[in-house]
Each structure stands twice: as C-alpha cells, then as structure tokens.
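[1] just the structure for this:
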Amino acid sequence: MRTQVAIIGSGPSGLLLGQLLATVGIETILLDRVSPEYILGRIRAGVLEDGAVRLLDQAGAGARLHAEGLIHDGFSLAFSGQDHRIDLHGLTGGKRVTVYGQTEVTRDLMAGRAQSGALSIYEAEAVTLHDFDRDAPYVTYQKDGQTHRIDCDFIAGCDGFHGVSRKSVPETALRTFEKIYPFGWLGLLAEVAPVSPELIYAHHPRGFALCSMRSMTRSRYYIQCSVDETVDAWSDERFWDELRRRLPAHHAEALRTAPSFEKSIAPLRSFVTEPMRFGRLFLVGDAAHIVPPTGAKGLNLAASDVHYLFEGLREQYRDGSGAGLEAYSAKALARIWKAERFSWWMTSVLHRFPTMGDFDQRMQEAELAYLAQSQAASTALAENYVGLPF
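    Below is the predicted model:
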C-alpha cells in the first residue's frame, strides 16, 4: 500500500489530522494497535478552547459539539470557604470554553473518517517505523498473521506517551524534561446533575478538588489523593464525604450524589520532548508532551500541534514549500511550554504538597487572594485558560 501521510494512532489528534488533510485532498492511512471500542471506552476530560472548536468545525466534525456542548463563560476558584468567579468572557474580550467530552470528540471524528472512506486499520500489531530519516519512509505492521507495508511521504506519530513513534527515535536525538507530582486525582463519574453550572476549582488544606461535568445530568468530580492510594480503598460514600469537606458550605449542601459508574486514579506529571520532528517523522500530542489536567490543556495542546502540522503539510503539497514543516517543532514547542507553565502554576497554587509547611500554605492563600482582588491577575489567568492564540 501507499499513501501520502501515515498516521500512527487514532485518538483525537490522529483523527483530527486525518480529517483536516482530507479536506484538502491529502491521502492518509491511519494505524492503531487497539480496537475502536477500546478507544471509545477511555474516559478523558473535555474542556475545549475556541481554537480546538474551530479546528473541529474546519474538519467537518463540529455539528454535535455545537448541539450538545456546554458553553462556559467562566469558572469558580473556591478557597477559604468563598467563591471567586473568573469571568472568562468578560476578561478576554468575548472568549469562552466548551465542555464536551473527549470521548465524544473521538466518536465524531471516527464517524467523519468512516464517512469519508479513508482507510483506518485497527488492531495492528508490531507497528514499526522505517527510514523516516531518509526520503522514502515506510511503516510495517502485522494483522491476521500477515505482515503488511505502507510506503508514505511522511509519518505523523499521534500514538500517545506509550506509543511506538517516540520510541522509534534514537535516544541520543531526544532531550526530555519531566516533573512527577507527589499526588494524583481520584475521579468519579455519576449520573447526577452537577453541583454548579460552571466548573469549581477548590483549594483546601485537605487537598484540591474539582467539580466538573459531562452534561447537565452527568457529573465528573475529582479529589487530590496520594499516589499510593488505590481505587478499592475509596467507596462512593467516602468519596462524597471527602468532596463535601473540601467545598465551601453552600456547595457542599447543594451537592447531590448517585452511585458511580467509573472511578479511577490518574497520576500527575509534566513531560516534554524536544524536538518534535525527526526527518519525515513528526510527533503530535501526548507522544511529545504531557501536562497535568489542572489547566485543561492536554487535548487543546494536541489540537494546536495538529494545526501547525496540517498547515505545514498543506503548504508542502500545495506549494512545494517545506518551510512550514521545518518550522513545525519550534512553533509547537513555543506554545507547549507556555501551556506547561500555566498547568504547573495552577497545580502549584491549588494543591496541597506533602512537604508544605505553614509558610507555603500562606503563600498559596496570598496568591489566591491576589487573584480575587486584582483584575490584571484574573485576566492573565483567564487568557491562559481560554487558550493562547495559534
């Protein structure tokens, strides 16, 4: 087989790239080691910046998002028993975010790819990338006991942190940066109305908490926990009791509970690899970077990576110019590091660290009080939260 761009990984970044390339007539084949059902069974966050929404519209995958997504003009910072609302819309000149689950984004993109007739190969084993440092790269894989080969012009590695794409690059060609946080998020999904129509980010001496939602009848709640905790140690009752302790009294009283249908613990880390281009291989999304979920940047950073790579590939095929592809890594990393800074800052301000003393606690409280009292500080927070331009 031959194609112009081989895409490794069928999460949102790989599917979005494939759909955007299809709109300008660039052929792709998509490979994934797991099944579509497995991919759609993964629970992920879903706070989308305007830029990500625009890309989904450009890819022809935004109809259901606009019909079912929840537009949020702000969110609440809760601390010292009080709420302080960050007015995203007012502070950023009309920008906002859309709450729409990543699973639903993936479902919409899968449906669009199926409708386009573009080839997707799932449950592909032993995927191997070849000669991406030369002019004629190719990918091999095994399926149904047979070995297959895909010749291509370029390879897009959209296969996540544990995927084959980054692992195919010689270690000497990579520089990696990583921070491991000493806690995780225990998350719970329940079919119950959210406690608030907007997200609540809560700072408390017992630890961080987040009140979010997937719809007006499905809620997603998180509490900070030790990395040594296990899900089995947390009954629903214990979770709801702890969440109430970390919320201001009026939210705790308004909280409605229901049996959970998903519960998991996610460790927090920051990770960046440089560069993101190796000859004709380009790393995209989680294959190149991870952010803590505190700033809601993971999916949005993957979308901006896709934007830069799509523009470079379109320029290559339309104009015969490789300038956009040459600039891909530098452009993507410039935005990535700003988002890493923001996610690190939000994580540092809102969480309780094991080594914190009374002085550190007071510094967090002073930072939050400054945010509540300073329009300039609130504006900086809002600008980063809705997403820096790309």
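
[2] make it CA atoms for all contacts and neighbour counts henceforth
    Noted.

[3] skip the chain neighbours and tell me the closest residue to Lys143.
    Nearest-residue entry for Lys143: Ala124, 5.5 Å, with adjacent residues in sequence omitted and distances by C-alpha to C-alpha, 6 or more residues apart in numbering.

[4] what of Leu186?
    Spatial nearest neighbour of Leu186, excluding adjacent residues (C-alpha to C-alpha, 6+ apart): Ile265 at 4.3 Å.

[5] where's the one you found, which helix or strand?
    Assigned by DSSP states H and E, Ile265 belongs to strand 260-274.

[6] what's the following helix or strand after that strand?
    Scanning onward from strand 260-274 (DSSP H and E), the first element met is strand 277-278.

[7] next structured bit after that following strand?
    Following strand 277-278 in sequence, per DSSP H and E, is strand 281-283.

[8] list the contacts of the next helix or strand after that following strand.
    Following strand 281-283 in sequence order, the next helix or strand is strand 289-290 (DSSP H and E). With contact meaning C-alpha atoms under 8 Å, 6 or more residues apart in numbering, strand 289-290 is reached by 161, 269-273, 298, 336.

[9] give the ChimeraX command for selecting the buried subset of these.
    Restricted to buried positions by 16 or more other C-alpha atoms under 10 Å, the ChimeraX selection for the contacts of strand 289-290 reads:
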select :161,269,270,271,272,273,298,336
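
[10] contacting residues for Pro12?
    Counted by C-alpha under 8 Å, 6+ apart, Pro12 has contacts 102, 105-106, 109, 299.

[11] the structure of the following sequence is requested for comparison with the preceding one:
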Amino acid sequence: MRTQVAIIGAGPAGMFLAHLLARDGIDAIVLERHDREYVEGRVRAGVLEQVTVDLLHGLGLADRLDEQGLVHGGTNLSLDGELFHIDMEGLTDGRTVTVYGQQEVMHDLFEAADERGVRIVWNAREVTIEGADGTAPTVRWREQTGDQYEVRCDFVVGCDGQHGVSRKSIPASVQREFERIYPFGWLGILAEVPPVEDELIYANHERGFALASMRSPTRSRYYIQCDIDEKLEDWSDERFWDELCLRLGPEVGARVVRGPSFEKSIAPLRSFVAEPMRWNRLFLAGDAAHIVPPTGAKGMNLAVSDVAILAEAFVEHYTENSDAGIDNYSSRALARVWKAVRFSWWFTSITHRYPDMDGFDRRMQMAELEYIRGSLPAQRTLAENYVGLPLE
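    Sure thing, here's the model as predicted:
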C-alpha cells in the first residue's frame, strides 16, 4: 500500500488533518487502534476557539455546529462567590468561543469521511514506524483478524496521544520533555439539568476551584477541584452538589438545578511539552506532543492549530516543491503551544488552591483577580488568550 501521508490516530488532530489534506488533493490514510464508537464516545473538551470554529466552516463541516453550538461572547470569574463578567467579544474585536462537545466534532468529522475520500483503518493494533529518518517511511500494523499490513509513505504524522508509538519512535537523544504535575485534580459530572448561567463561571473559593459549564441548554458539565487521591465512590451526587454550590457562592449556588449525574470522573492536571515536534519525516501533533490543564480550554484547540499549520506545510511541499513550511513546522507550532501552556498555567494558578498555600499566597490570588476585575487591559489579555491567539 502506498500513500503520501500516514496519520496515526483518529482523534481531533488526526481527523482534522485528514480532512484538510483531502480538501487539497493530498492522499492520506488514518490508522486508529480503537473503533469509531470508542473514539466518538470519549468525554472530552467542549469549548472551541475561534480558529477551530473558522476551520470547521472552511471545511464545510459546520452545519450542526451552527445549529447546536452555543456561542459565548464572554465568561465569568468568581472570587469567593462574587461574580464579574469578562466581555471577550467586546475586548477582542468580535471574537468568541463556541460550546460544542468534542464528541459532536468527532461525529461530524467521521460522518463526512467517506464522501470526502478520507480513509480510516479502525482497530489497527501493534503499529510500528520504520524509516522515518530516511526518505521512505513505512508504517506497519495488525488488524483484529491477525493479518499484518503496511503502508509506505512520504511522511508520518503522530496524532496518537501521550501513550502512542509516535513520540516513542523519536530517539531520546533528540527529544526534550518538559512537565509540570499539578497537586490536584478535577472531579467532574454530567447531568441532564439546565446550566446555572448562560456562560461559564470560573470560581476561586477558599475551599478550592469550581467550574460551571454546559454542553447544551439542558445538559450541564460541572467540576470541582479535588485531591489527586480522591475516590469516586466517596463522592455521592448529593455531596458533589453541596460542595459545588458552596464554592459558587450563595447567590449562584441557590440557582443551581440539581439532578442525577450520568457521568462522573476524576481527571489529573498536567502540563507537558515535547520538543521538537518533528524528527526527519515524522511529525507530532496534538496530545502526542503536548498536554495542558483543562482550565484554559486549550487541549483540542491546540491540536487543531497544530494540524492547520502542518497541512499548510504539506500543501506547500506538494504544490510548490518547497520544504520551508515543513522545516519551520516545529518552531512555529511550539511558539503557539508554549503561549497556550503559559496561559493555562497562569489561569490555573489564580483560580486553584495549592496544598502549600499560605495566607500571603491567598492574598496574591485575590489581588490578581481584583486587578483583572478593575482593569480593561488585564481583561483584554485574558480574553485574547481565552478566545485563542490567531495563527501566525
């Protein structure tokens, strides 16, 4: 089998890249170790930056997004129950974010795959990459039947997450890894209840962080900061609702509509970046190269911006016989990645309670949030980063 680009992983990075390449007539194949139901069913991010929304429109895949997505022109911060609003749209010349679950994005990408010539191999196991340091890489895999297959290609793009084969295929002598493990996690639930507010609320309370979010006008997504060794079985729905309402404050908490959760999970928080994002003919994109805490809503959006940059480079290679974009991919993508990592780290640092915080640290958080409340330039900086920096 022969193709121009072999993509490992059918998550957001892999599927966006496959559609972008198909649009420009570049042959590609996507290898995914799970089935579609598994990939589409993973509960993940739900806030799309302007760049991601624009890209879905550019691909002609935004019909359901336009119909079901919740456009937010702002967001809310809360300090010990006192709410204040950030007018993102007004501060960024009309840019917004859209609440539309990752599951819905993946559904749209998968539904359009066949008619657009996007080839996906499901249940591709034991994937290996050979020859990425030469001129003709080969990717091999085994299917559920036990049959072995291989594809020869010009380039391999690893979109297979933190535990995939792609990053592990880059020699340790070439790669540097940067990591920050946060000393807390997020306990989150999904419930079929209307959201407490039309836009998100990021709450800093003396007992810890809380986030009031949503997936639709009738489905709410709520989170509270928790210890990393917490057990789900210790958190009944009643206990979760009580703690959430306490951290959101009496005014907002009194408006929370309670109901049984149908999904509950604890997620650790971590920042991770691997450099470089290219080794010869092997490229990394999305979670294979970087992880950010969910505070800044950057995970899926960073994956999309990675492959938007990479697709542009491949088009330049095949249509203009120029490798300038390919050679600059890693540095260009990493410049954007580190800005997102910085924002996510900063936003986490001013909204969460750290185990070693003393009274001085707490006062610094409060001063930072009070400064944001009273300063339009500070609000503009937050808004510009939250809605997503433009591709450069």
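
[12] so who does His19 of the second structure touch?
    So, once contact is read as C-alpha under 8 Å, 6+ apart, His19 of the second structure ends up touching 59, 109, 113, 116, 118.

[13] the lengthiest helix in the first structure vs the second structure, average offset?
    Scanning the first structure for the longest helix, with DSSP state H as the assignment, gives helix 323-350. Aligned to the second structure and superposed, helix 323-350 of the first structure gives a mean residue distance of 0.4 Å (mean C-alpha distance after the TM-score superposition for the first structure).

[14] show me the strands in the stretch 1-150 of the first structure, by range?
    Secondary structure of the stretch 1-150 of the first structure (DSSP state E, counting those that start in this stretch): strands at 5-8, 28-31, 47-48, 70-72, 74-79, 82-87, 97-99, 119-121, 125-130, 138-143, 146-151.

[15] secondary structure element holding Tyr308 of the first structure?
    helix 298-319.

[16] for that helix, buried residues please.
    298-310, 312-315.

[17] one step back: can you list which of the contacts of His19 of the second structure carry over to the first structure?
    Using both residues aligned by TM-score structural alignment, their matches' C-alpha atoms under 8 Å, the first structure keeps these contacts from those: 59, 109, 113.

[18] which ones are touching the first one?
    What that stands for is Leu59 of the second structure. Each residue near Leu59 of the second structure by C-alpha under 8 Å, 6+ apart is listed here: 19-20, 23.

[19] same deal with His204 of the first structure?
    79-80, 246-247, 350-352.

[20] buried among the residues you listed? Make that a ChimeraX selection.
    In ChimeraX, a selection of the buried entries from those looks like this (16+ other C-alpha under 10 Å):
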select :79,246,247,350,351,352
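
[21] between the contacts of His204 of the first structure, which is closest to Arg42 of the first structure?
    His351 (25.5 Å; C-alpha to C-alpha).

[22] gap between the closest one and Leu368 of the first structure?
    12 Å (C-alpha to C-alpha, to the nearest Å).

[23] and what of Ile150 of the first structure?
    53 Å.

[24] neighbour count winner among those two?
    Leu368 (21 against 17; other C-alpha atoms under 10 Å).

[25] which SSE is that one in?
    helix 358-373.

[26] who's in contact with the closest residue to Ala209 of the first structure other than its chain neighbours?
    Spatially, and ignoring its direct neighbours in sequence, Ala209 of the first structure is nearest to Ile223 (4.3 Å; C-alpha to C-alpha, 6+ apart). By C-alpha under 8 Å, 6+ apart, the contact set of Ile223 of the first structure is 185-187, 207-210, 242-243.

[27] which of the contacts of His19 of the second structure lies closest to Arg255 of the second structure?
    Leu109 (36.4 Å).

[28] excluding its backbone neighbours, what's nearest that closest one?
    Counting by C-alpha to C-alpha, 6+ apart, the residue nearest Leu109 of the second structure is Met15, at 6.5 Å.

[29] next one: that neighbour from Arg180 of the second structure, what distance?
    For Met15 of the second structure, the distance to Arg180 of the second structure - C-alpha to C-alpha - is 28 Å.

[30] and the two? which has more neighbours close in?
    Taking neighbours as other C-alpha under 10 Å, Met15 of the second structure and Arg180 compare with Met15 leading, 26 against 14.

[31] contacting residues for that one?
    30, 106, 109-110.

[32] select, from those, the two members most distant in space.
    For the contacts of Met15 of the second structure, and using C-alpha to C-alpha, no pair is farther apart than Val30 and Met106, which are 13.9 Å apart.

[33] looking at these two, which has the bigger crowd around it?
    A side-by-side neighbour count of Val30 of the second structure and Met106, using other C-alpha under 10 Å, places Val30 first with 23 against 20.

[34] show me what the more buried one lines up with in the first structure.
    Applying TM-score structural alignment, one finds that Val30 of the second structure aligns to Leu30 in the first structure.

[35] how near is its match to Ala111 of the first structure?
    14 Å.

[36] just Leu129 of the first structure next, same as before
    Leu129 of the first structure is 27 Å from Ala111 of the first structure, where distance means C-alpha to C-alpha.

[37] again, but for Ala372 of the first structure
    According to C-alpha to C-alpha, Ala372 of the first structure stands 43 Å off from Ala111 of the first structure.
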